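> predicted model and sequence follow; I will ask about them next.
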Amino acid sequence: METGNNLDGIRKLGGVLERVCLVGAVAVVPLAALYWAAFNSLPPDMTASAVKLAVSSVLPAWVRLLCFLASMVPAVAFLVTLLRLRHLFTLYKEGSIFSLANVVCFRRLAKALLWWAVATILYTPLFGLAVTAANPPGRHILSLGIGTSELALFFVAAVAVVISRVMDEARRLDEEQALTV
């Protein structure tokens, strides 16, 4: 009886999280576009990281467009990660826990997490160049950095790879046991 309740709970939560991931994926690009479109009207605490690099606290439209494009690098990687998560939660909603489709989906999620980490690293120099594009010669900034968030994403991606391999082994053993007479 306990197993049925667990599976029911997984299905329900899978359905909720599937919808949350969809909403998040649909919102990523419009929210980034809205941020950069409204940048010059936002409170200073929301623009401080960009303003400290630029010579002016008001960014021209073409610079904001460059900043938006730079922000799309990690945003698209995040969007793909959310869509992969959505697919995983769809499988859970359908009651598919240790199927081959589930293992493949989890492996793809791990790769998406890895690409998201790489994209966040690429964002730093792209953003620096974009936000300082209107600066006078000699005042452009090219920076590169790897911080705790990038390292955390790499770690989570590595954990997801290991979990996907464990899940695949569990699935394989379950199939072998089912074929044993």
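Cool, got the structure.

> every contact and neighbour count from this point should use C-alpha atoms.
Will do.

> near residue 177, how many other residues are there?
The burial count assigned to residue 177 is 10, neighbours taken as other CA atoms under 10 Å.

> how about the helix or strand where it lies, which residues are buried there?
Here residue 177, judged by DSSP states H and E, is contained in helix 148-179. Across helix 148-179, burial judged by 16 or more other CA atoms under 10 Å covers 150, 153-154, 156-158, 160-161, 163-165, 167-168, 171.

> which is the next helix or strand following the longest helix along the chain?
The single longest helix within the chain, with elements called by DSSP state H, is helix 2-37. Sequence order places helix 44-51 as the next helix or strand after helix 2-37, per DSSP H and E.

> burial count for residue 62?
Neighbours around residue 62, by other CA under 10 Å: 13.

> okay, and it sits in which element?
Residue 62 belongs to helix 61-93, assigned by DSSP H and E.

> now the angle between helix 44-51 and that helix, please.
Per axes from the mean of the first three to the mean of the last three CA atoms, to 10 degrees, the angle that helix 61-93 makes with helix 44-51 is 110 degrees.

> right, and the helix or strand after helix 61-93?
That would be, after helix 61-93 and using DSSP H and E, helix 100-131.

> in addition, the following structure is provided for comparison:
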Amino acid sequence: MFKNIFIFFLISTSLYAISLKELLNSVEVTNENYQAQQALQEMSKKQYESATKDNYPTFNLIGAYENNSKVLKTEPEDIAYAELKASYILYDGERIRNNELSKKSLHESQQLKTQYLKQEIMLEVIKQYFSYQNTKSAIDVINYKINELNGQIKKFEILVKNDLETKDKLQALIASKKE
């Protein structure tokens, strides 16, 4: 399925492309698998960046205010409350460091996968491009041979008309043209 879609992509772009270089440059823009892999690479980069910033202290601020108009004279009408909490993990059994290292290796592996996929796609484009060029050249050669045979047939028709050649050779040429 992927190969059929890829061949369709190659043929449709080759109609508009002037050279192999243009085809290779369009791989990054038009290939959905490559774009998806780039998105995965970007996601792993963001995860790695957030894992490196995971070990900062945290601050929590809690506040409350209450206004009571129907209270006793000994109770305050306004009550304000505020609390600030700060925390920092001193030791977590290397969990944060291991998480950071795993995200770093995930990011590096996604980079390598992206490079591999790009090279694989470019290789397939090159193969299909040269297959297309070989087929195009073969068609040109066949058209040249057909034109050459048509010229020989006309020449032999003239010779047969003037009784300089037999019809057997003319019929053999016509039969070889049909093949």
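Now that the structure is in, tell me what you want to look at. This structure is a prediction, so every number in the text was calculated from the model and none was measured.

> can you give me the TM-score here?
Comparison of the two superposed chains (TM-score structural alignment, normalised by the length of the second structure) gives a TM-score of 0.33, and 91 aligned residues with a CA RMSD of 4.6 Å.

> rewinding a little: any chance of the buried residues of helix 148-179 of the first structure in CSV, with distance to residue 72 of the first structure too?
Shown next, in CSV, are those (distance: CA to CA, whole Å):
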residue, distance to residue 72 of the first structure
150, 16
153, 18
154, 19
156, 22
157, 20
158, 24
160, 24
161, 25
163, 29
164, 28
165, 31
167, 32
168, 33
171, 37
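
> show me what contacts the residue nearest the centre of the second structure?
With distances taken as CA atoms, centre = their mean, residue 34 lies nearest the centre of the second structure, 1.9 Å away. By CA atoms under 8 Å, 6 or more residues apart in numbering, the contact list for residue 34 of the second structure reads 28, 114, 117, 118.

> repeat that for residue 82 of the first structure.
21, 22, 24, 25.

> for the most centrally placed residue in the first structure, give me its contacts.
Residue closest to the average C-alpha location in the first structure (CA atoms, centre = their mean): residue 78, at 2.3 Å. By CA under 8 Å, 6+ apart, the contact set of residue 78 of the first structure is 25, 112, 113, 116.

> which of these lies closest to residue 131 of the first structure?
The nearest member of the contacts of residue 78 of the first structure to residue 131 of the first structure, counting by CA to CA, is residue 116 at 21.4 Å.

> identify each buried residue in stretch 19-33 of the first structure, please.
21, 22, 24, 25, 28, 29, 32, 33.

> do the same with stretch 26-36 of the second structure
27, 28, 34, 35.

> measure that stretch end to end?
15 Å (CA to CA, to the nearest Å).

> for it, the distance to its chain's centre please.
Distance, stretch centre to chain centre, for stretch 26-36 of the second structure: 3 Å (CA atoms, centre = their mean, to the nearest Å).

> same question for stretch 83-95 of the first structure.
Worked out by CA atoms, centre = their mean, stretch 83-95 of the first structure lies 16 Å from the chain centre.

> still on that earlier bit, let me have the buried residues of stretch 26-36 of the second structure in a markdown table, adding secondary structure and distance to residue 2 of the second structure as columns.
Shown next, in a markdown table, are these (DSSP: H, G, I helix; E, B strand; the rest coil; distance: CA to CA, whole Å):
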| residue | secondary structure | distance to residue 2 of the second structure |
| --- | --- | --- |
| 27 | helix | 15 |
| 28 | helix | 17 |
| 34 | helix | 13 |
| 35 | helix | 15 |
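
> which one of these sits closest to residue 125 of the second structure?
Closest to residue 125 of the second structure, out of all of the buried residues of stretch 26-36 of the second structure and judged by CA to CA, is residue 27, at 8.5 Å.

> my read: that closest one touches residue 122, true?
Yes. Here residue 27 of the second structure reaches residue 122: they are 7.2 Å apart, a contact under CA atoms under 8 Å.

> quick one: residue 105 of the second structure from residue 16 of the second structure, how far?
Following CA to CA, the distance that separates residue 105 of the second structure from residue 16 of the second structure is 40 Å.

> name the residue in those two with the higher neighbour count.
Between residue 105 of the second structure and residue 16, residue 105 has the larger neighbour count (other CA under 10 Å), namely 14 against 10.

> can I assume the more buried one sits in a helix?
Yes. Judged by DSSP: H, G, I helix; E, B strand; the rest coil, residue 105 of the second structure forms part of a helix.

> check contacts around residue 28 of the second structure.
34, 35, 118.

> export those residues to CSV and tack on distance to residue 109 of the second structure?
Supplementary listing: the contacts of residue 28 of the second structure in CSV, determined by distance: CA to CA, whole Å:
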residue, distance to residue 109 of the second structure
34, 15
35, 16
118, 14
